[in-house]
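> got a structure for you, letters missing:
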């Protein structure tokens, strides 16, 4: 019975890399970026860059702790060896609380997007539908969950790349009644900082929220093959991609 309850190390580097990308690229980019731009204007680029630097330090620290403690299975194990039992216990519950609230917000945002195609259904029904589907996937085996996350994240990344290419086309190519404006709009409407430093600082709240989810790599420690090697590799490969996607 005890053997049956052991976690299986079936997740690979590609799985956790896509989980980190998928975790950070979601409602925060597709919905949250509009709020950040509204607050900071063009200077939101600086906010995403600053947030990326903060993320860099956090994730490098996570990778280093994973290398030092190759027997760690959760965030709690990583923290407990450095700060003690009670801070680790506190972190466990804070992290659980964060995701309970976050998944509810993500489900509502998903429903808002879905309602564009299915306007006949109310938000609460679509939110419930998304929540049930996510729960079912999480109740399946780790390998099924990892593969599902991998392909869904790949879809999101593909869409973002298309967004970036479409943006470049709109900026630099004139066609029909559309005139290529280049980078003129960065300073044209009340300057690069239309709402001053206050707008930039306020936007940082949305930016930090948007980058959340990258740390989910640390949750996979007990179910990843060779985590002391895979985690640092996943951190390095995902950080640059996440920051680049948001800034572009």
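Looks like it arrived, so ask away. All of these numbers come straight from a predicted model, not from anything done at the bench.
> for the rest of this, base every contact and every neighbour count on C-alpha atoms.
Noted.
> so who does the nearest residue to residue 172 once chain neighbours are set aside touch?
Nearest residue to residue 172 in three dimensions, chain neighbours excluded: residue 180, at 4.9 Å (CA to CA, 6 or more residues apart in numbering). Residues counted as contacts of residue 180 (CA atoms under 8 Å, 6 or more residues apart in numbering) are 170, 171, 172, 173, 174.
> would you map the helices across the protein?
Taking DSSP state H, the helices of the chain run over residues 13-24, 27-30, 32-40, 44-68, 75-83, 85-117, 123-139, 142-172, 185-188, 196-211, 227-247.
> export the ones you listed to CSV and tack on distance to residue 219?
Shown next, in CSV, are the helices of the chain (distance: least, CA to CA, whole Å):
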stretch, distance to residue 219
helix 13-24, 10
helix 27-30, 20
helix 32-40, 24
helix 44-68, 11
helix 75-83, 6
helix 85-117, 10
helix 123-139, 14
helix 142-172, 12
helix 185-188, 39
helix 196-211, 16
helix 227-247, 11
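> got another, please set it beside the one above:
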């Protein structure tokens, strides 16, 4: 008899999975796009992005401890708002991660051109795609171990980059005309594109944080969610915020911001400017592993979400089947389609494939995060009214900070219509319309109760936590 997803993940693995998913091309390649959009003011963009994610994690930690399951925020939206809300959240988060896999693998094609400039990017996309599909097809422990060490490599690299940068800035080269704090204000000042540029770059910064919510998705496979989830969330937000802001500040003081772009990673450009023998090649290898790590985590997340959809009878039953190792193999297959899409886009538009894939992937993420805030507004009141157990973590500033997070995200989505990222709404609005039509044509008649119970032992137990 199949017993559902296994609870095997420890706190350190949860933290590393979330950081592994978040520290990917958003920092190593996307930061170049953000810098060219906001100039040195990108530091404010990442700080504001981190603030939004901090609010998000506060809400998510409270709700995930109450309901640790593979369905995560989709299940919570379904329970506390309406089944339709849960349906939209699950599918939107799934498509966000499916497309984010495509973003990461598109970046891999850029990185590989450093060594093999004449090999088509499509070759690398398909090659690395097959490798990571294989990794995800094994047990969750194999995935977690793989992700843990991948994350260790890139986190160590970031720490090494910070130490090296600090030495360069404080050492003999720090007082030169080309390296130092003056780069933060030269060439148009700290805000060369004004606050408008800073605000637009927040959108790009949020892509760098995509994956922190992975802890909620993996909660269904955590050993002790009450302890592991809040601890992992706090550690992840703190580390990411620190890494991003400090790393970008050092980068901007070494590389003039006008040199930023997405032809190659700004990290590699730093090493080229410093002229350290072999360092740029090593850094390119490290950011390659970073992209593989993020791609690995996002493939995991999208697989678990479509598994949850199937068990809630909102997707074909075949996607809810597990193999002998406890892996939803069919769900993995459908979730890998982002790799195919990235290969096609890379072949058709090699110069703009990265920005295009980022734009369409971010709608699902921002919409899901927005719904997390909305779900929390409903959750807290209903939980307290029903006399739910005292939770080990609670979002501060309720309901004001919860509402602030939702308002910031909606404002950001609206803003993209007036920027080069309007593809977000051009994709997102038809996507929600399509899901709505499918739901009201086929899904409503399947609902026999206000809450569709997910047919796994894990989720049935999770929903009973309220009375424990």
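Yep, that arrived. Everything numeric in this text was worked out from a predicted model, so none of it was measured.
> next, the TM-score between them, please.
The TM-score (TM-score structural alignment, normalised by the length of the first structure) is 0.93; 245 aligned residues with a CA RMSD of 1.8 Å.
> now, the most widely separated pair of the contacts of residue 180 of the first structure?
171 and 174 (8.2 Å; CA to CA).
> before we move on, back to that, and residue 220 of the first structure, which of the helices of the first structure is closest to it?
helix 13-24 (7.3 Å).
> now distance to residue 221 of the first structure and mean neighbour count too, for the helices of the first structure, in JSON lines please.
Output for these, formatted as JSON lines (distance: least, CA to CA, whole Å; neighbours: other CA atoms under 10 Å):
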{"stretch": "helix 13-24", "distance to residue 221 of the first structure": "10", "mean neighbour count": "24"}
{"stretch": "helix 27-30", "distance to residue 221 of the first structure": "25", "mean neighbour count": "20"}
{"stretch": "helix 32-40", "distance to residue 221 of the first structure": "29", "mean neighbour count": "19"}
{"stretch": "helix 44-68", "distance to residue 221 of the first structure": "8", "mean neighbour count": "18"}
{"stretch": "helix 75-83", "distance to residue 221 of the first structure": "9", "mean neighbour count": "17"}
{"stretch": "helix 85-117", "distance to residue 221 of the first structure": "15", "mean neighbour count": "15"}
{"stretch": "helix 123-139", "distance to residue 221 of the first structure": "17", "mean neighbour count": "14"}
{"stretch": "helix 142-172", "distance to residue 221 of the first structure": "12", "mean neighbour count": "16"}
{"stretch": "helix 185-188", "distance to residue 221 of the first structure": "42", "mean neighbour count": "13"}
{"stretch": "helix 196-211", "distance to residue 221 of the first structure": "20", "mean neighbour count": "19"}
{"stretch": "helix 227-247", "distance to residue 221 of the first structure": "6", "mean neighbour count": "19"}
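> who touches the spatially most central residue of the second structure in this structure?
Note on the second structure: the residue nearest the mean C-alpha position is residue 210, at 1.9 Å, using CA atoms, centre = their mean. Counting by CA under 8 Å, 6+ apart, residue 210 of the second structure touches 21, 22, 365.
> and which of the residues you listed is nearest residue 200 of the second structure?
Looking across the contacts of residue 210 of the second structure and measuring by CA to CA, the closest to residue 200 of the second structure is residue 365, at 16.4 Å.
> who are the packing partners of the strand or helix carrying that closest one?
Take DSSP states H and E as the rule and residue 365 of the second structure turns out to sit in helix 353-385. Packing partners of helix 353-385 of the second structure (3 or more CA pairs under 8 Å, 6 or more residues apart in numbering; DSSP states H and E): helix 42-66, helix 72-80, helix 83-112, helix 337-348, helix 400-415, helix 423-438.
> which among those is found nearest to residue 201 of the second structure?
Of these, nearest to residue 201 of the second structure by CA to CA is helix 42-66, at 5.7 Å.
> show me what that closest one is packed up against.
By 3+ CA pairs under 8 Å, 6+ apart, helix 42-66 of the second structure packs against helix 30-38, helix 72-80, helix 194-209, helix 214-218, helix 225-254, helix 353-385, helix 400-415.
> could you dump these to CSV with distance to residue 160 of the second structure?
As requested, these are exported to CSV (distance: least, CA to CA, whole Å):
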stretch, distance to residue 160 of the second structure
helix 30-38, 18
helix 72-80, 35
helix 194-209, 20
helix 214-218, 26
helix 225-254, 10
helix 353-385, 27
helix 400-415, 33
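> relative to residue 279 of the second structure, which of those is closest?
helix 225-254 (15.1 Å).
> what span of the first structure is the very next helix or strand once past the closest one aligned with?
Moving toward the C-terminus from helix 225-254 of the second structure, the first helix or strand encountered (DSSP H and E) is helix 266-274. Per TM-score structural alignment, helix 266-274 of the second structure has no counterpart in the first structure.
> relative orientation of helix 266-274 of the second structure and helix 83-112 in degrees?
30 degrees (axes from the mean of the first three to the mean of the last three CA atoms, to 10 degrees).
> quick one: buried residues of helix 266-274 of the second structure?
Neighbour counts over helix 266-274 of the second structure (16 or more other CA atoms under 10 Å) mark 266, 267, 268, 269, 270, 271, 272, 274 as buried.
> for the second one, give me its contacts.
Right, the one you point to is residue 267 of the second structure. Residue 267 of the second structure neighbours (CA under 8 Å, 6+ apart): 28, 251, 283.
> kindly reformat these as CSV containing distance to residue 372 of the second structure.
Shown next, in CSV, are the contacts of residue 267 of the second structure (distance: CA to CA, whole Å):
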residue, distance to residue 372 of the second structure
28, 27
251, 33
283, 36
